[in-house]
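[1] sequence-free structure coming up:
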């Protein structure tokens, strides 16, 4: 990566071509783990949101995960994550529902929050037909998906319809001030996702320039004042990830709000390292920590 130089920053001009780029990195689907597509209704006459249901087993009562994919709020597809999710569902003996939420800037944060909440509500109401335990639902997301999962945990708490047992936030995108009004040192955010991309992603998501005092707080987990009553959390991030400081700070605020938190910071790890360099020792150790956190939340034995 260093020899090839840093990845290009995302912008309105590069967005269209960038959106097709991730398909080449989608893993193949596993033939022995079932996948189905369903649609969850949205309020207000909006189009139904597509869900991928991974590893359903009618008649069982296994733990469940509601997954939101990454992509800076502007990129990515749930369809590209299915192979990864099949492997995780097999390892945890659980069912996973992944949401094909609408992307920014075409849809602002209010719409994608509703998409993800519709997925969570569908999972909860259809727990029995897909073999899920409605008392053991965890939220999982990477990068912007981690931001969506954090927002979803807050939304579920506030609406009081769906009990969420756990939130696993993998290098989550939580604070619009990073890279706008709060600049990290140059070695942080040099790989994977940089400050210009972060500014563009947040402005697309919020419909408002990031970093200022008039940013709509409802779209930014780090700007939510009340974090009490949220489910226990795992937060994992690399030490040179652009999001490292905001993720540590969010974990600190959760702890001070009485929320149990496991915080893992991996020295020398950049954004997305566990996917790009999955066979490295640090990536394997990080993934094991994430999976074990989910196992504990589900009441399953730990992987040694």
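    Now that the structure is in, tell me what you want to look at. From a predicted model like this one, the values you see are computed outputs, not experimental measurements. Numbering: from 1, shown residues only.
[2] please count neighbours and contacts with C-alpha atoms only from this point.
    OK.
[3] tell me the secondary structure at the spatially closest residue to residue 162 that is not a sequence neighbour.
    Setting aside the residues directly before and after it, residue 162 is nearest to residue 156 in space (Cα to Cα, 6 or more residues apart in numbering), at 6.0 Å. At residue 156, secondary structure determined by DSSP: H, G, I helix; E, B strand; the rest coil is helix.
[4] and what of residue 67?
    strand.
[5] repeat that for the one 5 residues further on.
    Of the three states, residue 72 takes coil according to three-state DSSP.
[6] who are the contact partners of the closest residue to it other than its chain neighbours?
    In space, and not counting its chain neighbours, residue 72 is closest to residue 144: 4.9 Å by Cα to Cα, 6+ apart. Counting by Cα atoms under 8 Å, 6 or more residues apart in numbering, residue 144 makes contact with 69, 70, 71, 72, 73, 172, 173, 174.
[7] below is an additional structure, to be compared with the one above:
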């Protein structure tokens, strides 16, 4: 059945109205409509909040017996730094929350071109700092070491590149590392130098290199696209927590994921790279209709469970 499922998903993408290289205002509406057209399950609770001065959306799955979530997923949505919001990624985020028993804090970081680099990274660091601070004890005004072993970072596409950049920035600023990070199809090279930008052009049903290049200019603006804080494939990744990177072979961004994993491995970072054949960008969001998507999220849940246990043992 998976071949039929993959073909059906490919048709959905190819016939969709989204043009990521089009007018941002128009495409934001299209993007939002595509990803929020189906209602979330009734037990998913969305709570807008502000953390570290940045808007966030807390995503939780209601349970019959009230229990403390086993940890927090700090989530960064996709959209090439120009489109999207925590609401557009709430379906995938709530699915991962359900499978892991964790609470999601999805960051509504500022978007380009109105807010180019480093606005998104500044927002990411501000939220992460605030989450660490909230984990500190306040007994008699004395601080204790925060428990980063209960925090994992998750990103989709541009959000995955942002998550990687956040980890590097947090390390450089002396902040505690989270237990782990999950990167779905990371957009991690805004120089667009990966070979797959050309070799996968005929099979990627969602994007073109030209459209991605237009969005890259929006985010980079006057900065250098090879800056490691913009393109983590060029960053020093030493000291980062365990990484799980997932990508499909029908993606222009395939080489972003492969090179980021290689960069991490060369820096002695525990990293698992999972390349799923024949599937498009962010296939995990279609776990309900695609066997490979469900299998990928099973591995995500297993990875997070093992990572949280390892840091707390």
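    Arrived safely, thanks for sending. Every value quoted in this text rests on a predicted model; they were computed, and no experiment measured them.
[8] returning to that earlier point: what's the residue nearest to residue 72 of structure 1 aligned with over in structure 2?
    Under the alignment (TM-score structural alignment), residue 144 of structure 1 maps onto residue 158 of structure 2.
[9] would you list every one of the strands in the stretch 201-304 of structure 1?
    233-238, 261-266 (DSSP state E, counting those that start in this stretch).
[10] rebuild these as JSON lines, extending it with distance to residue 11 of structure 1 and mean neighbour count.
    Listed next are those as JSON lines, based on distance: least, Cα to Cα, whole Å; neighbours: other Cα atoms under 10 Å:
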{"stretch": "strand 233-238", "distance to residue 11 of structure 1": "24", "mean neighbour count": "26"}
{"stretch": "strand 261-266", "distance to residue 11 of structure 1": "29", "mean neighbour count": "18"}
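[11] how about these, which one is nearest residue 298 of structure 1?
    For residue 298 of structure 1, the closest of the strands of the stretch 201-304 of structure 1 is strand 233-238, at 12.8 Å, according to Cα to Cα.
[12] against structure 2, where does the closest one fall?
    Going by TM-score structural alignment: strand 233-238 of structure 1 matches residues 243-248.
[13] how about stretch 153-164 of structure 1?
    With TM-score structural alignment as the criterion, stretch 153-164 of structure 1 aligns to 167-178.
[14] what's the answer for stretch 99-107 of structure 1, then?
    The aligned range for stretch 99-107 of structure 1 is 107-115, by TM-score structural alignment.
[15] contacting residues around the matching stretch?
    54-57, 74-77, 81-83, 85-86, 119-120, 123-124, 127, 218-219, 221.
[16] and if you look at stretch 245-259 of structure 2?
    For stretch 245-259 of structure 2, contacts defined as Cα under 8 Å, 6+ apart pick out 182-189, 194-201, 203-205, 207-209, 233, 261, 271-283, 296.
[17] how near is residue 281 of structure 2 to residue 115 of structure 2?
    25 Å (Cα to Cα, to the nearest Å).
[18] who's more crowded, the two?
    Applying other Cα atoms under 10 Å to residue 281 of structure 2 and residue 115 shows that residue 281 carries more neighbours, namely 25 against 17.
[19] tell me the residue in structure 1 aligned with the more buried one.
    Using TM-score structural alignment, residue 281 of structure 2 pairs with residue 271 in structure 1.
[20] could you pull up the residues touching that match?
    Counting by Cα under 8 Å, 6+ apart, residue 271 of structure 1 makes contact with 171, 189, 191, 192, 193, 237, 238, 240, 241, 242.
[21] the fourth one touches residue 272, doesn't it?
    Yes: shown here, residue 192 of structure 1 and residue 272 form a contact pair, counting by Cα atoms under 8 Å, at 6.5 Å.
[22] show me the subset of the contacts of residue 271 of structure 1 that structure 2 keeps too.
    Here is what carries over to structure 2 from these, by both residues aligned by TM-score structural alignment, their matches' Cα atoms under 8 Å: 171, 192, 237, 238, 240, 241.
[23] let me know the closest of the residues you listed to residue 18 of structure 1.
    residue 192 (13.6 Å).
[24] okay, now the closest one: neighbour count?
    Residue 192 of structure 1 has 19 nearby residues by other Cα under 10 Å.
[25] do the same with residue 84 of structure 2
    Applying other Cα under 10 Å, we find 23 residues neighbouring residue 84 of structure 2.
[26] picking up where we left off before, how far is the match of stretch 99-107 of structure 1 from where the chain is centred?
    15 Å (Cα atoms, centre = their mean, to the nearest Å).
[27] and the end-to-end length of that stretch?
    15 Å.
[28] number of residues surrounding residue 309 of structure 2?
    12.
[29] ok, now residue 202 of structure 2?
    Residue 202 of structure 2 has 11 neighbours, counted by other Cα under 10 Å.
[30] now the equivalent of residue 149 of structure 2 over in structure 1: how far from residue 142 of structure 1?
    Aligned counterpart of residue 149 of structure 2 in structure 1: residue 135 (TM-score structural alignment). Residue 135 of structure 1 sits at a distance of 23 Å from residue 142 of structure 1 (criterion: Cα to Cα).
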